[in-house]
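Chemist: prediction below, plus the sequence it came from.
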Amino acid sequence: MICVFVIAVLFGWPCSWALKDEERKEILDSHNKFRSINFMLNNFIYSTNLEKLAKEWVDRCEFKHPERTDPKYSGLGQNLGMTTKIEVNLHGMVEMWYNETKYYTYAINYCEGVCGHYTQVVWAQSLQLGCAYKVCSPLVARENVYPSALFVACQYSPPGNFNGQKPYMSGIECTMCPSGYNACDNGLCVTKSPGKTSTKSPQVSTSCSNRTTTSSTTSVSCSKVLAMMALVIAKHIN
């Protein structure tokens, strides 16, 4: 039996590798596809600096929360995933995070279950992301040790999931684009110059029981097919 994990923050250990351009495009396009389902969102831009941080994270291969005061990761959002089925499916990871939408009620800004990974994916004020993955042998996940597991991390800047705030504003698409976003493409705010639109390619910026808790939310359930772990690190306002 394989277990599915969803949590809210993590660590990993030596040695990951840089994503290929097509993998960067896959994970960027997946995020932007799901963001286009909601109104008034910008498209994400890919950051190699955030990718480096994600790479350092998965290299630790240890599943635990980082300190909020960690100078490298404070002020960033993070989603994490793991699977004991060693098959790289970056779109599948993003889709699983997004599918937490079923637990979220926008009208009252309420989660019935775990939905922080979904809200980070669609957080309107998050502008950049960078991701990495590694096959960890072993991967330590709290009291569990997996002999071999695929470990994925995505970093987001600025972070999402501020207490009391909705992830995005409801309204007409592309009517509240952030500064610097001058066009609308497939429902997303984009930067556009003659002959080129930013959503078309991965832009790069260099700059088994169940239990839940509040605040740092953790849930554990069992599945026959896939084991995944999703995490969000963000600066919360109490």
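Modeler: Thanks, I have the structure now.
Chemist: C-alpha from now on. contacts and neighbour counts both.
Modeler: Noted.
Chemist: could I get the full set of helices for the chain?
Modeler: With helices called from DSSP state H, the chain shows them at 21-35, 48-58, 90-98, 116-121.
Chemist: out of those helices, nearest to V190?
Modeler: Among these, helix 21-35 comes nearest to V190, with 10.7 Å by Cα to Cα.
Chemist: so for the closest one, what gets flagged as buried?
Modeler: Under the neighbour-count criterion of 16 or more other Cα atoms under 10 Å, helix 21-35 has 23-35 buried.
Chemist: next one: stretch 119-131
Modeler: 119-131.
Chemist: and for stretch 62-81?
Modeler: E62, F63, H65, R68, Y73, G75, L76, G77, Q78, N79, L80, G81.
Chemist: also stretch 35-43?
Modeler: Buried positions in stretch 35-43, judged by neighbour count with 16+ other Cα under 10 Å: R35, S36, N38, F39, M40, L41, N42, N43.
Chemist: mind checking how far the third one is from D29?
Modeler: Put plainly, it is N38. Going from N38 to D29 by Cα to Cα, to the nearest Å gives 15 Å.
Chemist: let's bring in a second model and compare:
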Amino acid sequence: MGSFSLWCILGLILIVGSSRIAHAQDSLADFVNTHNLARKAIVWNLTDLVWDNKIAAFAQNYANQRKDCKVTPSDSGGRYGENIAVSAGNMSGVEAVNLWVAENPHYNSYKNKCEGGECSHYTQVVWSRSLRVGCAKVKCDNGGTFISCNYYPAGNIPGETPFP
């Protein structure tokens, strides 16, 4: 086999491998692990979130209705907390969770409020009394991405703090 053929095969392996890597960050383990890393970074003994298929089905049903990529909260009747992320192109589940976690600097834990920017997505991720999570991702009609994660019990309860 000539060196040119070998390089072509190696290039093809890299292309196929990189496309698998892009999709690998959308597994339920990726969603859960990224949430739990953020939770442990704040309070080391915070209970891990666990994946819940019923909540994931709720998230998927709602995401399927949002192929227009509009950020509109679902109506769970207060049953679930919710985080939504939308992008103009592809976005992985890991990127969505990291986007929410990046609001951390805006949360003032001494005053229990957001200062200088949005932080309610972050506080839902680290809400200590939320124990279960389910997430979904759809490709929007415009080529963008809509990602929703729902949490049980819901977080961001007025007057309560996210963690002890």
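Modeler: Structure's in. What do you need? What you see is a predicted model, and the numbers here were worked out from it, not measured in a lab.
Chemist: where does the TM-score land?
Modeler: TM-score for the superposed chains, counting by TM-score structural alignment, normalised by the length of structure 2: 0.77, backed by 137 aligned residues with a Cα RMSD of 2.0 Å.
Chemist: tell me which of the helices of structure 1 lies nearest to Q155 of structure 1.
Modeler: Of all those, the one in closest proximity to Q155 of structure 1, counting by Cα to Cα, is helix 48-58 (5.7 Å).
Chemist: picking up where we left off before, ok, which pair from the buried residues of stretch 62-81 of structure 1 is furthest apart?
Modeler: Farthest apart among the buried residues of stretch 62-81 of structure 1 by Cα to Cα are E62 and G75. That separation is 21.1 Å.
Chemist: show me where structure 2 has strands.
Modeler: Taking DSSP state E, the strands of structure 2 run over residues 50-51, 81-87, 107-108, 113-114, 132-139, 145-152.
Chemist: adding distance to P158 of structure 2, write the ones you listed out as CSV.
Modeler: Shown next, in CSV, are the strands of structure 2 (distance: least, Cα to Cα, whole Å):
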stretch, distance to P158 of structure 2
strand 50-51, 24
strand 81-87, 13
strand 107-108, 14
strand 113-114, 10
strand 132-139, 20
strand 145-152, 16
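Chemist: which members of the buried residues of helix 21-35 of structure 1 are the farthest-apart pair?
Modeler: Longest span within the buried residues of helix 21-35 of structure 1, Cα to Cα: E23 and R35, 18.4 Å.
Chemist: show me what contacts whatever residue of structure 1 lines up with N108 of structure 2?
Modeler: Aligning on TM-score structural alignment places N108 of structure 2 opposite T105 in structure 1. Going by Cα atoms under 8 Å, 6 or more residues apart in numbering, T105 of structure 1 touches C111.
Chemist: gap between T105 of structure 1 and Q78 of structure 1?
Modeler: 22 Å.
Chemist: skip the chain neighbours and tell me the closest residue to the counterpart of G75 of structure 1 in structure 2.
Modeler: Aligning on TM-score structural alignment places G75 of structure 1 opposite R79 in structure 2. Distance criterion Cα to Cα, 6 or more residues apart in numbering; nearest residue to R79 of structure 2, sequence neighbours excluded, is A154 at 6.5 Å.
Chemist: aligned to the one you found, what sits in structure 1?
Modeler: Matched by TM-score structural alignment, A154 of structure 2 corresponds to P159 in structure 1.
Chemist: try T34 of structure 2
Modeler: Per TM-score structural alignment, T34 of structure 2 is aligned with S30.
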